[in-house]
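Enquirer: Here is the input, now give the coordinates:
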Amino acid sequence: MNGNSNEIALNKLIVLLILKEIDIPLTTGQITDIVLENNLINYFDLQQCLVELEESKMIVRFGNKEMYKATEMGLKTVELFISRIDSKIRSTIENYILKNKEKIRLETQVRSDIIKKSNTEYIVNLKVVEKDIELINLSLNVVSSEQAKLICSNWENKYYQVYDQIMNILIKK
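Expert: Reported below is the predicted structural model:
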């Protein structure tokens, strides 16, 4: 095994450790942010790593935002080889997740997407997901990109109020 193979294996273990420690599905962007902010893996090696981990069934990708989570085999692998990850790197990952997990969790669970149908028709899809269960999935047809963007922005900041009001209206007799 040469140094390059060792580095690739280490990078895969780092990604698996991140997914294990955070214990919530992450988007490609979130994984990228974590590894780049902490200087753990360069961007191109990370992208290769994600492809290879998925091909080897260590991680699984799902959803339209390309979310990843570790499979049972991936979790067992990182547990088996965790000692190969330097303690400083493990500590960096643990500290980062401790400080940022709630923010990342909210990013993952409150989702909004815009689909352009024509110049005067946009579909805005709004979701709140909790532990793989959709609490609400709302699609709105709007007439402009500006409206769609405003709705998405407000959803990110006020989703709990919207959800609460809808539930209150629907469950009242």
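Enquirer: CA only for contacts and neighbour counts going forward, please
Expert: Fine.
Enquirer: Nearest the geometric middle of this protein, what residue?
Expert: Leu26 (2.2 Å; CA atoms, centre = their mean).
Enquirer: Which residues are in contact with it?
Expert: Contacts for Leu26 (CA atoms under 8 Å, 6 or more residues apart in numbering) come out as 19, 67-69, 108.
Enquirer: Reformat those residues as TSV; add neighbour count, secondary structure and distance to Ile166.
Expert: As requested, the contacts of Leu26 are exported to TSV (neighbours: other CA atoms under 10 Å; DSSP: H, G, I helix; E, B strand; the rest coil; distance: CA to CA, whole Å):
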residue	neighbour count	secondary structure	distance to Ile166
Leu19	22	helix	34
Met67	19	strand	28
Tyr68	21	strand	31
Lys69	23	strand	31
Thr108	19	helix	22
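Enquirer: To compare against the first, here's the next sequence to fold:
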Amino acid sequence: MAGRGFIRDKLEIKFLILYITARVIEPIPFDTVLDLTLCDDAIDYFDFSECLADLVKTEHLTLSEEGLYAITEKGLRNSRICESSLPYSVRLRCDKNLAACNRKLRRKSQVKASVTQRPNGTYTAAFSLEDDMGSVMDLKLAIPREDMANMLAERFRKSPERLYSEIMRVLMSSDPEEDKDQ
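Expert: Now for the predicted structure:
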């Protein structure tokens, strides 16, 4: 144990890892577990790595082939029993970080953009936006170059609501052909 903090031993690090993995909305990679666990200055990388590996070995967590960690039923039971032994200030800081992490994870699952090559050498940029009720928008565009398609996909990921609003504005505005007749 290195720095100044409230976590004093490896057992408490394990409690903290279980606390975190019980509250994330989907399995997460090593780096995310690490970032969320380092909310206390007393935790160092090597102790964390050892504790995470132990939790997988003891079947409190699973590690998927994609490198994602998820809590098991056994881990959930033990997390509920042990969470009150974590210092309150650590839990508060952890909850704040978890809320931000879960917002990012939810956003990532609701906003999707992909680029695929078509048989004629052009590309398709596919965009989808979902909310808690389901699909809000699905859009596919034919794009002549891969770099352009990737740029559009990145822009969509950053601001899908803007594209949705612009499409709605254009579709809801009066038809230019109707305006000419009046």
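Enquirer: What does Asn137 of structure 1 correspond to in structure 2?
Expert: Matched to structure 2 by TM-score structural alignment, Asn137 of structure 1 sits unpaired.
Enquirer: Now do the SS call for Asn137 of structure 1.
Expert: Judged by DSSP: H, G, I helix; E, B strand; the rest coil, the three-state class of Asn137 of structure 1 is strand.
Enquirer: ok, how many other residues are close to the residue lying closest to it once chain neighbours are set aside?
Expert: In space, and not counting its chain neighbours, Asn137 of structure 1 is closest to Lys127: 4.5 Å by CA to CA, 6 or more residues apart in numbering. Look at Lys127 of structure 1: counted by other CA atoms under 10 Å, it has 20 neighbours.
Enquirer: Now do the contacts for Lys127 of structure 1.
Expert: Neighbours of Lys127 of structure 1 in contact, by CA under 8 Å, 6+ apart: 109-112, 134-138.
Enquirer: what's the answer for Cys152 of structure 1, then?
Expert: Applying CA under 8 Å, 6+ apart to Cys152 of structure 1 gives the contacts 112-113, 124, 126.
Enquirer: Show the buried residues in these.
Expert: Buried by 16 or more other CA atoms under 10 Å: 112-113, 124, 126, out of the contacts of Cys152 of structure 1.
Enquirer: Can you show me the strands along structure 1?
Expert: Along structure 1, the segments classed as strands by DSSP state E run 26-27, 59-62, 67-70, 110-118, 121-130, 133-142.
Enquirer: So what does Asp9 of structure 2 match up with in structure 1?
Expert: Aligned by TM-score structural alignment, Asp9 of structure 2 pairs with Glu7 of structure 1.
Enquirer: so how many other residues sit close to its match?
Expert: Here the count is done by other CA under 10 Å, and Glu7 of structure 1 has 13 residues near it.
Enquirer: With Glu178 of structure 2 instead?
Expert: For Glu178 of structure 2, the neighbour count with other CA under 10 Å is 8.
Enquirer: ditto for Lys103 of structure 1
Expert: Counted with other CA under 10 Å, the neighbours of Lys103 of structure 1 add up to 10.
Enquirer: Just give me the match in structure 2 for it.
Expert: Aligned against structure 2 by TM-score structural alignment, Lys103 of structure 1 finds its counterpart in Lys104.
Enquirer: mind listing what its match touches?
Expert: Neighbours of Lys104 of structure 2 in contact, by CA under 8 Å, 6+ apart: none.
Enquirer: any idea how far Pro176 of structure 2 is from it?
Expert: The gap separating Lys104 of structure 2 from Pro176 of structure 2 is 40 Å, by CA to CA, to the nearest Å.
Enquirer: Over to Leu76 of structure 2?
Expert: Noted for Leu76 of structure 2: a distance of 60 Å to Pro176 of structure 2, by CA to CA.
Enquirer: hang on, the earlier thing: can you redo the contacts of Leu26 of structure 1 as a markdown table with distance to Val60 of structure 1?
Expert: Shown next, in a markdown table, are these (distance: CA to CA, whole Å):
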| residue | distance to Val60 of structure 1 |
| --- | --- |
| Leu19 | 11 |
| Met67 | 8 |
| Tyr68 | 6 |
| Lys69 | 6 |
| Thr108 | 16 |
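Enquirer: which residue in structure 2 lines up with Ile22 of structure 1?
Expert: Using TM-score structural alignment, the equivalent of Ile22 of structure 1 in structure 2 is Val24.
Enquirer: what number of residues lie near its match?
Expert: 18.
Enquirer: ok so, going back, mind checking which of the contacts of Lys127 of structure 1 are buried?
Expert: Buried members of those, scored by 16+ other CA under 10 Å, are 109-112, 136.
Enquirer: For the closest residue to Val142 of structure 1 other than its chain neighbours, grab the count of nearby residues.
Expert: Once flanking residues are discounted, Val142 of structure 1 sits nearest to Tyr122: 5.2 Å by CA to CA, 6+ apart. A total of 20 residues lie near Tyr122 of structure 1 under the criterion other CA under 10 Å.
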